[in-house]
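Participant: Sequence first, predicted model second:
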Amino acid sequence: MEIETQIADYLHYSQVERGLSRNTIISYRQDLKEFVAFLTQKNISDLHDVDRFVILDFLQSKNQQHQARNSVIHAVSTLRRFFRYLMQEKQLTENPMAQVDAPKHAQTLPQVLTVDEVDRLLAAPDVSTKYGCRDRAILETMYATGLRVSELVHLKMDDLHLEMGLIQTVGKGNKERIMPIGDVAIEWLNRYISESRPQLLKNRQAVEVFLNAHGSGLSRQSIWKKLKQYVALAGIKKDVTPHTLRHSFATHILENGADLRILQELLGHADISTTQIYTHISKKRMTDVYRKYHPRA
């Protein structure tokens, strides 16, 4: 069987039988595309000819291209799942990933905004315009809920239960969760829905909450670009992405006394070990404050 066919079968299995998200499938496809390109360079056209040393050469090539450590780790994870699938389907008799270890994650903490920086960012859009009102509602919603940007762009009008102070979303692994949303964010959402959204809709039909100039749902890329503009307007020098608002939401709520299990539910983490990174952020912030303000620190 051709390698491309085996990959297509695996991606179909991952999407249909395992129910993995579209973004996850895209990331798997990219990793496997790079792997196939490497095999082509090595004149390898059959996965039976792939052994541990071929895998290690592939990973080394990614290092030589100065790809991020997390990209290499993700590639190892993708290949591990792919070859495990081929073993299950009896398409291979030996697993070349059996003795390949993933490099350890770099111990880096995610970027977090201070409360003052968040306030400046939220105030950056010109709310006298339909786009500025929309963008203020977007930023307020992201900071109030910790939504992933992929969850935000797929947020539908039926997902809003603002009269009860709740919204619902479908996160990773198609897991639905319901979370509270604060009064300020609700006010901006209501203003956007009543004033700006009808102007963007232009008598068309759309189920998404946040719309572009054509009356259809926004993309993740457009939100990323808009955020970069507002970060510059706010005079924030940090490298801010949509996920930074999620990190800031989690850190600020934890610093104000939230329980780690509650935070896990709010963020939609399957494993609490993922949530525990925010305890390290809070401890780092505590240390920074101590060193800055204690006279003998």
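Facilitator: Done, it's in. Numbers count the residues shown, from 1 in each chain.
Participant: Every contact and neighbour count from this point should use C-alpha atoms.
Facilitator: OK.
Participant: quick one, what contacts the residue most central in space within the chain?
Facilitator: Nearest to the mean C-alpha position of the chain, by C-alpha atoms, centre = their mean, lies Arg148 at 5.4 Å. Counting by C-alpha atoms under 8 Å, 6 or more residues apart in numbering, Arg148 makes contact with 142, 242-243, 246.
Participant: gap between Ser248 and Thr145?
Facilitator: 11 Å (C-alpha to C-alpha, to the nearest Å).
Participant: Can you give the contact residues for stretch 152-171?
Facilitator: Against stretch 152-171 from outside (C-alpha under 8 Å, 6+ apart): 142, 151, 176-183, 186, 207-210, 217-220, 268.
Participant: Going by neighbour count, which residues in whichever helix or strand Ser282 is part of are buried?
Facilitator: In this assignment (DSSP states H and E), Ser282 forms part of helix 277-293. Buried residues in helix 277-293, counted by 16 or more other C-alpha atoms under 10 Å: 277-278, 281-282, 285.
Participant: Excluding its own residues, what touches it? List them.
Facilitator: 109-110, 247, 250-251, 254-255, 297.
Participant: let's go with 7 Å and repeat that
Facilitator: With C-alpha atoms under 7 Å, 6 or more residues apart in numbering as the test, helix 277-293 has contacts from 109, 250-251, 255, 297.
Participant: Filter these down to the ones in helices?
Facilitator: Those of the contacts of helix 277-293 mapping onto helices are 250-251, 255, per DSSP state H.
Participant: I'd like the residues you listed as CSV, with neighbour count and distance to Asp46 appended.
Facilitator: Listed next are those as CSV, based on neighbours: other C-alpha atoms under 10 Å; distance: C-alpha to C-alpha, whole Å:
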residue, neighbour count, distance to Asp46
Ala250, 28, 46
Thr251, 23, 48
Glu255, 16, 53
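Participant: In JSON lines: these, plus distance to Asn190.
Facilitator: JSON lines is the format used below for those (distance: C-alpha to C-alpha, whole Å):
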{"residue": "Ala250", "distance to Asn190": "24"}
{"residue": "Thr251", "distance to Asn190": "27"}
{"residue": "Glu255", "distance to Asn190": "29"}
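Participant: then this one, side by side with the first:
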Amino acid sequence: MQRNLPVEKYKRYLLLERGLSSNTIDAYMADLQKLVDFMEARNLSFTGIRLQHLEEFLAELHDNDIKARSVARTISGIKSFFHYLVLDGVIEENPSQLLEAPKIGLKLPVVLSIEEIDSILDSIDVSTAEGTRNYAIIETLYSCGLRVSELTNLRFSDLFFDEGFIRVLGKGDKQRLVPISETAIQKINNYLFYRQRQIVKKGSEDIVFTSSRGSAISRITVFYYIRQYAGAAGINKEIGPHVFRHSFATHLLERGANIRVIQEMLGHEKITTTEIYTHIDRSFLRQEIIEHHPRNKK
């Protein structure tokens, strides 16, 4: 992004005052750059831009086949930016206040059954260091409901196995304690037999899950192996690390866990984010009734 004083100050505001993660800030900045490019092409300033200009900008995004979900995210970022400009005294009125986000249908995340998860784990060759590590990774993703970035950043200093918890650094650098199952602890300990014998690169000594090169394992590598194992298990769903997080939450809810507890375990700031799993639960319930109720038998 080219140097622009209000934009640069806004970026610092997101980092220092709102405490957002670098990935979230990068997403905000990328969306804001689209608006800056639009304004520069029309010789508009932040003090001179009006609602009609913003509506033209959104119409342009629509013409470029930008998906409704991406447009909604862009609108959210624009509103946040102009709200900041009002707070900072750059403008007196917020031109984005009346912007309406496109309606987005509820997209339920992909969830695996317990049997499918077991099939994926059964496809891993645990006679190798790589397989033992990958088994521990998938078991930890599912048992703790972690984001892939939380897993790749997991450190030995975050493991409290005697107490049955791990410490997780989530979005916005917020820490939370998450219970870890005895099964996951066992699988991590199995992997540590190999990990303790590995030559690790400087700076990665405290990282739990490392690559064959001795540095922290990357998110892309985790994606790759999960898709490989899902294919080997004959699972045709769109699989990635996040599927185990979705499955973790859904299976807990199906078995009666309190949604507030699930919110805490997932590190969701808002309960509305967690509530999508209640929709999954209802969808599961409806499918069960359709399949098994005698009135639905042909």
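Facilitator: Looks like it arrived, so ask away. From a predicted model like this one, the values you see are computed outputs, not experimental measurements.
Participant: So which of the contacts of Arg148 of the first structure belong to helices?
Facilitator: 142, 242-243, 246.
Participant: would you list every one of the strands in the stretch 151-298 of the second structure?
Facilitator: 159-160, 165-169, 175-179 (DSSP state E, counting those that start in this stretch).
Participant: what comes up buried for the last one?
Facilitator: Across strand 175-179 of the second structure, burial judged by 16+ other C-alpha under 10 Å covers 177-179.
Participant: In this structure Tyr142 of the second structure contacts His242, no?
Facilitator: No - between Tyr142 of the second structure and His242 there is no contact under C-alpha atoms under 7 Å: 9.2 Å.
Participant: neighbour-wise, which of the two wins?
Facilitator: Higher neighbour count among Tyr142 of the second structure and His242: Tyr142, with 24 against 19, using other C-alpha atoms under 10 Å.
Participant: which residues touch that one?
Facilitator: Counting by C-alpha under 7 Å, 6+ apart, Tyr142 of the second structure has contacts 244-245, 248.
Participant: So how do I select the buried members of the ones in helices among the contacts of Arg148 of the first structure in ChimeraX?
Facilitator: Of these, the buried ones go into a single ChimeraX selection, burial set by 16+ other C-alpha under 10 Å:
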select :142,242,243,246
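Participant: Now Ala129 of the second structure: closest residue in space, sequence neighbours ignored.
Facilitator: Excluding the flanking residues, the one nearest Ala129 of the second structure by C-alpha to C-alpha, 6 or more residues apart in numbering is Tyr194, at 5.9 Å.
Participant: how many other residues sit next to the one you found?
Facilitator: For Tyr194 of the second structure, using other C-alpha under 10 Å, the count is 14.
Participant: Now do the equivalent of it over in the first structure against Arg296 of the first structure, distance only.
Facilitator: Applying TM-score structural alignment, one finds that Tyr194 of the second structure aligns to Glu195 in the first structure. Distance from Glu195 of the first structure to Arg296 of the first structure, counting by C-alpha to C-alpha: 54 Å.
Participant: can you give me the helices in the stretch 101-250 of the first structure?
Facilitator: 115-122, 130-145, 149-153, 183-191, 197-201, 220-233, 242-255 (DSSP state H, counting those that start in this stretch).
Participant: Dump those helices into JSON lines; add distance to Ser71 of the first structure as well.
Facilitator: Listed next are the helices of the stretch 101-250 of the first structure as JSON lines, based on distance: least, C-alpha to C-alpha, whole Å:
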{"stretch": "helix 115-122", "distance to Ser71 of the first structure": "29"}
{"stretch": "helix 130-145", "distance to Ser71 of the first structure": "26"}
{"stretch": "helix 149-153", "distance to Ser71 of the first structure": "20"}
{"stretch": "helix 183-191", "distance to Ser71 of the first structure": "35"}
{"stretch": "helix 197-201", "distance to Ser71 of the first structure": "38"}
{"stretch": "helix 220-233", "distance to Ser71 of the first structure": "20"}
{"stretch": "helix 242-255", "distance to Ser71 of the first structure": "17"}
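Participant: what helix or strand is Phe82 of the second structure on?
Facilitator: Counting by DSSP H and E, Phe82 of the second structure is found in helix 68-87.
Participant: Report all helices and strands that that helix contacts.
Facilitator: If you count contacts as 3 or more C-alpha pairs under 7 Å, 6 or more residues apart in numbering; DSSP states H and E, helix 68-87 of the second structure packs onto helix 22-41.
Participant: same for the helix it packs on, what does it pack against?
Facilitator: Contacts defined by 3+ C-alpha pairs under 7 Å, 6+ apart place helix 22-41 of the second structure against helix 68-87.
Participant: Only the buried residues of the helix it packs on, if you could.
Facilitator: Buried, per 16+ other C-alpha under 10 Å, within helix 68-87 of the second structure: 68, 71-72, 74-85.
Participant: So what touches that helix?
Facilitator: The contact list for helix 68-87 of the second structure (C-alpha under 7 Å, 6+ apart) reads 10, 28, 31-32, 91-94, 96-97, 101-102, 104.
Participant: thinking again about what came up before, could you dump the buried residues of strand 175-179 of the second structure into CSV with distance to Ile120 of the second structure added?
Facilitator: Formatted as CSV, those follow (distance: C-alpha to C-alpha, whole Å):
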residue, distance to Ile120 of the second structure
Leu177, 27
Val178, 24
Pro179, 23
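Participant: if I read this right, Met265 of the second structure contacts Ile180, doesn't it?
Facilitator: No - at 10.6 Å, Met265 of the second structure and Ile180 do not qualify as touching, with contact defined as C-alpha under 7 Å.
Participant: ok, those two, which is more surrounded?
Facilitator: Between Met265 of the second structure and Ile180, Ile180 has the larger neighbour count (other C-alpha under 10 Å), namely 22 against 19.
Participant: wait, what's in contact with that one?
Facilitator: Each residue near Ile180 of the second structure by C-alpha under 7 Å, 6+ apart is listed here: 143-144, 164-166.
Participant: Pick the one among the residues you listed closest to Ala233 of the second structure.
Facilitator: The nearest member of these to Ala233 of the second structure, counting by C-alpha to C-alpha, is Ser143 at 19.6 Å.
Participant: need the contact list for that closest one.
Facilitator: 180-181, 184, 248 are the contacts of Ser143 of the second structure under C-alpha under 7 Å, 6+ apart.
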